[in-house]
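Novice: here you go, sequence then predicted model.
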Amino acid sequence: MADPLHVVQKKPDPAGKEKEDKLHENLALVKNIFVVMSGKGGVGKSTVAAALATGLALRGNHVGLADCDFHGPSIPMLFGISGEDLTTAGDKLIPARPAENLNLGVISIGLLLPDDDTPVIWRGPAKTSAIRQFFEDVAWGNLDYLIIDLPPGTGDEPLGIMQLLQNLNGAIVVTIPQDIALTSVRKSLTFLQKLNVKPVGIVSNMDGIICPHCDEKIILFSEGGLAKAAQDFHTEILARLPMDPEFSKAQESGKMIEWMTQNSEWKNNFEKVLDIIEKTAAGNK
């Protein structure tokens, strides 16, 4: 049986070289690019991407966050910037700034829609064009990190983004600790393997729950399958992030930045993800 990823590999297009040059010129000052992906939706991928961008910015880095999940753009809500209008400088879009005292810029299709109820009803070519604009027509400037929140799955859009960008530092795969999600994790890791993108590691989200009475973590699902997937694909589980009602409140009220400055088991566990990302970036220099 033919390898489907090889079937859809993009052929060189000499006529498109000028576009490629423009895109890579626009990203020339971006030192490190990481993608956050998941094999299926609803596992907290965007939450992890937002926390990653915020945590890196709080460590003094200049960070950009590109929300490429066009059909579920939740990044603006997490930062409390839904409804804000993006500004332009010349022919470039200026990323939104969730906090004036933080070097974090955000681009999302959610900031370009008239309201939160408006769906993105686009076919593939329109989404491909918009994705290119996110990297070509946005004034990202000098960044230590560009974090990309990919659409869920391993289809056309994630594949297109991976092929569009050069020199990706790596990818974080987000999942939940249920057997029903395990197949999607393995497919995501195989996808990265086929595209020669390094899997930095796996983040297991909604992994247990913190008891509100004793603050102990209650394990809800089996953990063996995820550990085996990490072993089989020569990567690691970076963090197990518990469900926390206080974090849910923070997300719904747009308090991601405030949450990442507080002390909690969720945030403390996430520090390892930040450490590994910075270590990976340093190793690629």
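Specialist: Nice, I can see it.

Novice: CA only for contacts and neighbour counts going forward, please
Specialist: OK.

Novice: how about the secondary structure of the nearest residue in space to Asn269 that is not next to it in sequence?
Specialist: In this structure, Asn269 finds its nearest non-sequential neighbour in Ala239, 5.9 Å apart by CA to CA, 6 or more residues apart in numbering. Under DSSP: H, G, I helix; E, B strand; the rest coil, Ala239 falls in the strand class.

Novice: how many residues are close by Ala239?
Specialist: The number of residues packed near Ala239 is 20, by other CA atoms under 10 Å.

Novice: thinking it is in contact with Lys267, fair?
Specialist: No - in this structure, Ala239 is not within contact of Lys267 by CA atoms under 8 Å, at 10.2 Å.

Novice: residues in contact with the longest helix seen in the chain?
Specialist: In the chain, with assignment by DSSP state H, the single longest helix is helix 265-283. Contact with helix 265-283 is made by 32, 52, 55-56, 169, 200, 238-244, 259-260, as judged by CA atoms under 8 Å, 6 or more residues apart in numbering.

Novice: which ones among those map onto strands?
Specialist: In strands, judged by DSSP state E, the following of the contacts of helix 265-283 are found: 200, 238-240.

Novice: among those residues, which ones are buried?
Specialist: 200, 238-240 (16 or more other CA atoms under 10 Å).

Novice: next, count neighbours for Gly42.
Specialist: By other CA under 10 Å, neighbour count at Gly42 equals 12.

Novice: please tell me how far it sits from Val63.
Specialist: 25 Å (CA to CA, to the nearest Å).

Novice: how about Leu192, secondary structure?
Specialist: Per three-state DSSP, Leu192 ends up helix.

Novice: please name the residues that touch it.
Specialist: 171, 198-199.

Novice: out of those, which is nearest to Gly90?
Specialist: Ala171 (32.4 Å; CA to CA).

Novice: got another one to weigh against that:
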Amino acid sequence: MLDGVKHVILVLSGKGGVGKSTVSTQLALTLKESGFKVGLLDVDLCGPSVPYLLNLEDKDVHQSSEGWVPVFADSEQRLSVMSIGFLLKNRNDGVVWRGPKKTGMIKQFLNDVVWQDIDYLIIDTPPGTSDEHITVMENLRNVKCDGAIIVTTPQAVAVDDVLREVTFCRKTGIPIIGIVENMSGFVCPSCTECTNIFSSGGGIALSEMVKVPFLAKIPIDPAVGKLGDKGQSVVALIPDSQVAQVFRKLVEEVTKSKEA
């Protein structure tokens, strides 16, 4: 089923709560706004946030003769989405599964979803370096993975955890596209000045330590937060914001190496 996927990008972090799902969804939406056909696969089985972030929680996955048909986030069918959240009867249901069952579900997501010739498949992963990540990599062996975007926040405790994800990528042969520092300052809604409410520079320090590119700092912006559960693109609705500029830059970084 991945034969029709031109490029695969992983969004990784060794720590939970750093905003991987937000980065994944806005990256997918920005790629779509840039004219690409995009798939977004949510393999965070215990905390599937993507259906909520894209306002798709009431949607259902359908079975066809070829496999699972993903949920389309737009009428033009340029953004297709798959998540275990679509398979749960209740959004509050917990996925209380042992490793083998989670592994089997991820294999189904990678092998049984009809992606229908997409330019980019963004895979939103759970935190850590455990079964789910290994399963993804095993199933991508025959598909060229363009690389991983690693998400951290500025604090030292987050950077320490994310450093382990860099080690995981190198041990498993995943190219690292670069590091993104999320929640990097707070944009005042009145004056638009950005203030560092956490520590700063963690992402840059990590990139220098491990010798991989530093891609961008994404600040906390209340205007962006209002779009958080509506499935709306920050690039389309608030194009002049700092966050919109960051995601345009991310798309440039992701696509320029593919065009070279």
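Specialist: Looks like it arrived, so ask away. For clarity, every value in this text was computed on a predicted model and none was experimentally measured.

Novice: just give the TM-score of the two.
Specialist: Overlay of the two chains. TM-score (TM-score structural alignment, normalised by the length of structure 2): 0.94; 256 aligned residues with a CA RMSD of 1.4 Å.

Novice: how near is Pro114 of structure 1 to Leu78 of structure 1?
Specialist: Distance from Pro114 of structure 1 to Leu78 of structure 1, by CA to CA: 18 Å.

Novice: the more surrounded of these two?
Specialist: Leu78 (22 against 12).

Novice: list the contacts for that one?
Specialist: Leu78 of structure 1 neighbours (CA under 8 Å, 6+ apart): 47, 50, 251-256.

Novice: that one pairs with which position in structure 2?
Specialist: Counting by TM-score structural alignment, Leu78 of structure 1 corresponds to Leu53 in structure 2.

Novice: what's the closest non-adjacent residue to its match?
Specialist: Counting by CA to CA, 6+ apart, the residue nearest Leu53 of structure 2 is Asp229, at 4.3 Å.

Novice: assumed Phe34 of structure 1 was part of a helix.
Specialist: No - counting by three-state DSSP, Phe34 of structure 1 falls outside a helix, being strand.

Novice: which stretches in structure 2 count as helices?
Specialist: So, for structure 2 - with DSSP H - the helices run 20-33, 50-53, 99-111, 131-139, 156-172, 202-210, 222-225, 234-237, 242-259.

Novice: can I get those in a markdown table with distance to Asp3 of structure 2?
Specialist: Output for the helices of structure 2, formatted as a markdown table (distance: least, CA to CA, whole Å):
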| stretch | distance to Asp3 of structure 2 |
| --- | --- |
| helix 20-33 | 19 |
| helix 50-53 | 24 |
| helix 99-111 | 10 |
| helix 131-139 | 12 |
| helix 156-172 | 22 |
| helix 202-210 | 33 |
| helix 222-225 | 35 |
| helix 234-237 | 30 |
| helix 242-259 | 17 |
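
Novice: tell me how many other residues crowd the equivalent of Ile134 of structure 2 over in structure 1.
Specialist: Counting by TM-score structural alignment, Ile134 of structure 2 lines up with Leu159 in structure 1. A count of nearby residues for Leu159 of structure 1, using other CA under 10 Å, gives 20.

Novice: of the contacts of Leu78 of structure 1, which are still contacts in structure 2?
Specialist: Shared with structure 2 under both residues aligned by TM-score structural alignment, their matches' CA atoms under 8 Å, the contacts from the contacts of Leu78 of structure 1 are 47, 50, 251-252, 254-255.

Novice: next, give me the two most distant ones among those residues.
Specialist: Applying CA to CA across the kept ones among the contacts of Leu78 of structure 1, the maximum distance is between Ala50 and Glu252, 13.2 Å.

Novice: neighbour count: these two, which is higher?
Specialist: Shown here are Ala50 of structure 1 and Glu252; by other CA under 10 Å, Ala50 has more neighbours (26 against 13).

Novice: that one pairs with which position in structure 2?
Specialist: That one, Ala50 of structure 1, aligns with Thr25 by TM-score structural alignment.

Novice: again, but for Asn142 of structure 1
Specialist: Asn142 of structure 1 maps onto Asp117 in structure 2, by TM-score structural alignment.

Novice: can you tell me how far its match is from Asp3 of structure 2?
Specialist: Taking CA to CA, one finds Asp117 of structure 2 at 8 Å from Asp3 of structure 2.

Novice: of the two, which one has the most company?
Specialist: Asp117 (15 against 12).

Novice: residues in contact with the more buried one?
Specialist: 4-6, 37.

Novice: hmm, 10 Å instead?
Specialist: 1-6, 37-39 (CA atoms under 10 Å, 6 or more residues apart in numbering).

Novice: pick out the most distant pair among those residues.
Specialist: Met1 and Lys37 (15.7 Å).

Novice: who's more crowded, those two?
Specialist: Shown here are Met1 of structure 2 and Lys37; by other CA under 10 Å, Lys37 has more neighbours (22 against 15).
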